[in-house]
Structure formats: structure tokens, C-alpha cells
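J.: The following comprises the amino acid sequence and a computationally predicted model.
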Amino acid sequence: MEENQKPKAAALDALVALVDSDMQGVNRTIVERMQSPVALIPQLAGHIVAAGGKRLRPLLTLSAAKLCGYRGDRHVKLATCVEFIHTATLLHDDVVDESELRRGRQSANAVWGNQASVLVGDFLFSRAFELMVEDGNLKVLAILSRASSVIAEGEVAQLITTNDTDTDEAAYLEVIKGKTAELFAAACEVGAVVAGRPEAEERAMRDYGMALGIAFQLVDDYLDYSAKQEALGKTVGDDFREGKLTLPVILAFQRGSDEEKTFWRRCLEDLEQTPDDLPHAMALMQKHGSLTETLERARFYGEQARRALDAFPDAPVKTALRDIVDFCIERAY
């Protein structure tokens, strides 16, 4: 297993190394811009920022700008903006999902309560918009402000599909495009926009981010039913306990017998669950191949992301962005 871990870590390390000085600028800007005379705000925001994470979304903004030949420094503030939007959504998500852990640490809402988490999330959204306005480019503002509203729509759509076993794959795909992939797409697109590249290249970067984001979320939904979750500081089966209809469940439900569908409805619609239900659900996913198929879909979207990069000439950052696709998918192994 350690052998397999090396190329995955190397892919992320290679991308970080290529934009290292810019990423240091992002980290400094994050610290500066989450300051407030209201002490709880930097305290709570700092808790979730310090929890780590890969900073993948701002890395994508910096890398897209580099791939497109940008030489200025606007992308640093915009990458910070992307990270603030992402962090704000995490704070809100943990409240909605009643999560107690985030990246192996107590979630902010578990420490400070729901009210503080929601309000500090609002603060970070507002800071993100200040950074957008400071950039002064209306196209950038349009991309990132639209991403913020689409993310919110995706979260509400997920709320509607939760506990609804009639949810199909098309509805699920719309949810993950909104709640996850849209920010990946916007993060990449603004990198091309600040570089003043032709619309075809802006579109290619957006397509790359969208496909990568879909693949990323498919793997996340697979991982919720994997023992590897424990190594990621999360508990196995959170989606199941909350009644979320993700692709592994949707496929298993659609392929199941009437008796199996009754089981899924009891567990996910009525939320009447016993300790034996999660292992049984995972056995049904294995039986119907829904976990394997979820990973196959992730690889399909990963290949779409790689193809989108064909619009750009070969360069170390292009290679690193291709390898990041593998990094995102191989988290499953």
C-alpha cells in the first residue's frame, strides 16, 4: 500500500511545488483577510483553516493561471476568494449535516455551536465578495458570484433529494455539479480569465474543473462506504445514516429486488436503522456492483478532465494538472 501512496502524494507535491510562492501568498492573504475585531470570527475561521486540507481549489486557480501564462498577482487574491467560498460552504454543510468531525478534528459547530458557524460562514462569503470586487474585473465577478449561487442551489437540491429513493442518477449528477464541481470549474476558469486568454481556453479550463469536480465527488461518495474513511478522520456510512441518495445507493436501489427496495426505503426514507443495516447496505452495493461502477464513472469524468487539457501546450504544470486527476481518483485505493 505504501508503494501506491507515493505517486498520489507526488502528484499533489508536484503541483504545489510549481506554484509554491503564489500559494504562500494565498496562505498569507487567508490569514490577513479572516481577521476581525470580533475575536470569535478569526478564532472559529482559523480552526477550520488550520484543520488542513489540500487547498486543492485555490491550487487549481494558481495552476490554471500559470498554464495560461499569467505573470501578474491578481490570481493570489482570487485563489483566496475561492478558498473562502469553499470554507464557508464547509461551515454551513457541517451545520446542515450535524457533523461532529471535519478532517479528523472536532467540527466548528461541535466546538462553538451552529449559530456561530453559520454566521462566520456568512462572514467568509462576504470577505470573498470583497476580494472579487477588489479585483475589479466584471467577468471574474460574474464567474465567482454565479458559482456561489449555484453551490447554494446544489446544497438545497441535495436537501430535497435526501430521504427520497425516487432520486435518479440525473438528479444526483445535477446535485454534485452544483455543490462540488461548480467551484472546481470556477476556480480553473478565473485562472484563464486573469491571463486574458481566448474564450476557447477559458472554456477548456472550465471543462477541466467541472469534470475533475464531478470525479472528486463521485470518489467522496464511494469513500463514505469504505473502511478508508476512518483513515481520513471520518466515520463510515455518514451518508447512509443521514439518508443521502448518492450514486452507490441509487444504483443498488434501482437494481434491487422488491424486498431490497423495502429495506432501502426503511433505512433512507424512514431513517429506521439498526446497527446491522449499514453492513447489509454495503453488502447490497457489492452484490449489485454499485461501488465499482461509481469508481468507473469517476474514471470516465477523469478522462474528460484530461482531454480538456489538450487545448494547452505541453508544460510541467499541464503534466501536474493531468496527474492531479489521478490523485483525486486514487484516493479510493
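T.: Arrived safely, thanks for sending.

J.: Only C-alpha atoms from now on, for both contacts and neighbour counts.
T.: Fine.

J.: quick one: the strands in the stretch 51-200 of the chain?
T.: Ranges of strands in the stretch 51-200 of the chain, per DSSP state E, counting those that start in this stretch, are 101-102, 105-106.

J.: Second structure follows, compare the two:
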Amino acid sequence: MTVASAVRTARPKGSIEPILNVTADDMGRVNEMILAMAGSNVELIPEIAEHLISSGGKRLRPMLTIASALAHGYRGEGHVKLAASVEFMHTATLLHDDVVDESDMRRGKQTARMIWGNQASVLVGDFLLGQAFKMMVEVGSLTALAILSAASAVIAEGEVWQLAAAKRMTTSEADYLAVIDAKTAALFSAAAEVGPVIAGAGEDARTAMRDYGRNLGLAFQLVDDALDYGGSAATLGKNTGDDFREGKVTLPVIVAFERGDDRERAFWRRALEDGENGEDALAEAMALIRRREALAETIARAHHYGSLARAAGETLPGGAAREALLSVVDFCIERIS
């Protein structure tokens, strides 16, 4: 039994249903606000926004904002606007990422850039970011605005860092973790932290939710990166093997490279640094990752960060929202099981 499977069997089965149920009413209002704020007299803007918004994502990040606010007893409307802002930030990032990564598919559909082109995708992403900040200001919490605006800058830094690290087998595990901390975990963390902020909870509550979101985001991205070599397109929301084709050096690759012999390391350099990454090379990459147990190692790391997220979440006041947030941790990790 691998470390990952041993940890998995010791934990309860996760589900997204509890957080869907807890946030259902408020997420209905979030969805209405998203559609309203994506509107524009410029026809292309709502067309592209609707293409991505309706593409089947779970909207996990805004649900974290709603559930976090509810867990701390919030009674108001600000959490709806902040949750919509979080989703717009995420959607804008996806539009920009697909251009940078030259991605053809997302969640089983053609990416916006393949239909409308790179320029339109980038500009509509910018529009959505502008709308996100407009909603943040309307909430009237300078602290929440500071948290989400700081996250926006960190996400951009993470994307640039990932671009710089792509196709370089000198990328270390520390480099990789810094990238996913910025490009993924930062928004999870901010989405969770603004809940106690608008609820007027204390610093301990903010710290707990910040840690919960960050560690959940790290676990989520580790599983995503494992799924690229050991999952399905339906689970991943994009083509499997895309990270390999794009030359991204993720943890499964780093582990396989470090544990490989000279021949295997030469393969990874040819495939990722020199671009020899066709379908035969992808099959070889997956075989090497299995041989060196790189997926098991990656999943074990995801469980580690999941444990930290659960520990932070367990400090929340008891109730349905708390249990929903805890269940999300196991759900995110068990996508690979």
C-alpha cells in the first residue's frame, strides 16, 4: 500500500454536496449577479463571458466565500458581491491562462481564444477584473478589498513565475510550490479569508480561514497536476497531458526526474526543454511517472496539505457551514482516487 492510499483509507469520503446545500440560496444570487455584471453594450463581452461562465465549473472558490461568511454568523449582502468578485477574478485568470498556455480545450469545450482569438480573450478578462473590483468597492470593506487586490497581484506574479520556469528541468520542488502557492492557493486563501472579515470576526478567525484556503488550494493544485498524468479529461476539465505538451514542470515530473537514471533524465530534457513532446513521448512520460511512483508522491503531498486545511477548518464554530468546508477538503483530494 502506498503512502497516499494509506492516508486516503484513514479519512472519511469527501463530498461537494454539503457546501452546495449550505450555499445554494446565496449562490443563486451570486449567479444572477455574475450574469448581470458580465453584461455590456459591447456584444463580444457578454458573449465570451457567458461562454466560460456557463462551461460547467463548480464555482468552488465563491462557495468558499459564502460558506466562510456563514460559518462566522454573517448576516448581510456583502458576501454575495465578494463571492461574485472571486468568481470573476478566477474567470479572468482562466481567459488569460488559456492565451498564455495556447490551450485549445477547457471543460470539454473550445477555449474562448480558439473561437474569438487571443486579443478578445485577454481584453474580456481585463473587463471581468474591472467588474470584480467594482463589486469589491461596493461592499465597503477596505480590508476585504486589500485581501482580494493583493491576491490578484500575487496570482499574476505566479503566472509570470510559471512562464519563466516552464521548459526548465532545473526547476526545483521549492520553485514549483512557490508557483502554485501564488497562482492557485492565493485566490483560495483570499476567498476564504474575506468571510470572517465581513462578519467582523477576530484575527484568529481570519488566520484560520487564510490557512484553510491556502492549504486547500495547494492540495487542489497538486491533485490537478497529478490528474494531468493519471486522470481523465472529464475529471480534469481539460485535455490530459496538456501540462506535458506545454512544457510545464510540475511535481510529478520533478519527482520522476529526480528519481530517474541518466537515460530517463535525458528523456525529460528532450521532451520538456527541447519540445519533443508528441503522443509517443507522452506515453513514455506517463510510464516513467508510474515507474518512479511520482503520482503516489504527489498525492501524498496533497494529503499533507489537506490535513493542514482540515486542522484550520476544525477551529471554526460548529454547524453546517463548518462541516461543508471540511468535506470540501476530502472532495478535492479524492478527485484522483
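T.: Good, I have the coordinates. Remember, it's a predicted structure, so these values are computed and weren't measured experimentally.

J.: that older thread, turn the strands of the stretch 51-200 of structure 1 into a markdown table, columns for mean neighbour count.
T.: Below are the strands of the stretch 51-200 of structure 1 laid out as a markdown table (neighbours: other C-alpha atoms under 10 Å):
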| stretch | mean neighbour count |
| --- | --- |
| strand 101-102 | 18 |
| strand 105-106 | 16 |
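
J.: could you dump those strands to CSV with distance to Asp221 of structure 1?
T.: Formatted as CSV, the strands of the stretch 51-200 of structure 1 follow (distance: least, C-alpha to C-alpha, whole Å):
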stretch, distance to Asp221 of structure 1
strand 101-102, 16
strand 105-106, 20
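
J.: Nearest to Arg255 of structure 1, out of those strands?
T.: Checking the strands of the stretch 51-200 of structure 1 against Arg255 of structure 1 by C-alpha to C-alpha gives strand 101-102 as the closest, at 32.8 Å.

J.: what range in structure 2 matches that closest one?
T.: Strand 101-102 of structure 1 corresponds to residues 105-106 of structure 2 when matched by TM-score structural alignment.

J.: average offset between the matching stretch and structure 1?
T.: For stretch 105-106 of structure 2, the mean distance to aligned residues of structure 1 following superposition is 0.9 Å (mean C-alpha distance after the TM-score superposition for structure 1).

J.: what sits up against that stretch?
T.: Contact with stretch 105-106 of structure 2 is made by Thr111, Gly237, Lys238, Asn239, as judged by C-alpha atoms under 8 Å, 6 or more residues apart in numbering.

J.: which one of the strands of the stretch 51-200 of structure 1 lies closest to Ala227 of structure 1?
T.: With C-alpha to C-alpha, the closest approach to Ala227 of structure 1 among the strands of the stretch 51-200 of structure 1 belongs to strand 101-102: 16.2 Å.

J.: between the strands of the stretch 51-200 of structure 1, which one is nearest to Thr61 of structure 1?
T.: For these, the distance to Thr61 of structure 1 is smallest for strand 101-102, at 23.7 Å, taking C-alpha to C-alpha.

J.: Could you give the separation of the closest one from the chain centroid?
T.: Centre-to-centre, strand 101-102 of structure 1 and its host chain are 15 Å apart (C-alpha atoms, centre = their mean, to the nearest Å).

J.: One more: stretch 9-26 of structure 1?
T.: Using C-alpha atoms, centre = their mean, the offset of stretch 9-26 of structure 1 from its chain centre is 18 Å.

J.: all helices of the stretch 51-200 of structure 1, in order?
T.: For the stretch 51-200 of structure 1, the helices defined by DSSP state H, counting those that start in this stretch occupy 56-67, 74-96, 108-112, 114-135, 138-161, 169-176, 182-194, 199-223.

J.: The third one vs structure 2 - mean distance after superposition?
T.: Same thing as helix 108-112 of structure 1. In the superposition against structure 2, helix 108-112 of structure 1 averages 0.7 Å from its aligned positions (mean C-alpha distance after the TM-score superposition for structure 1).
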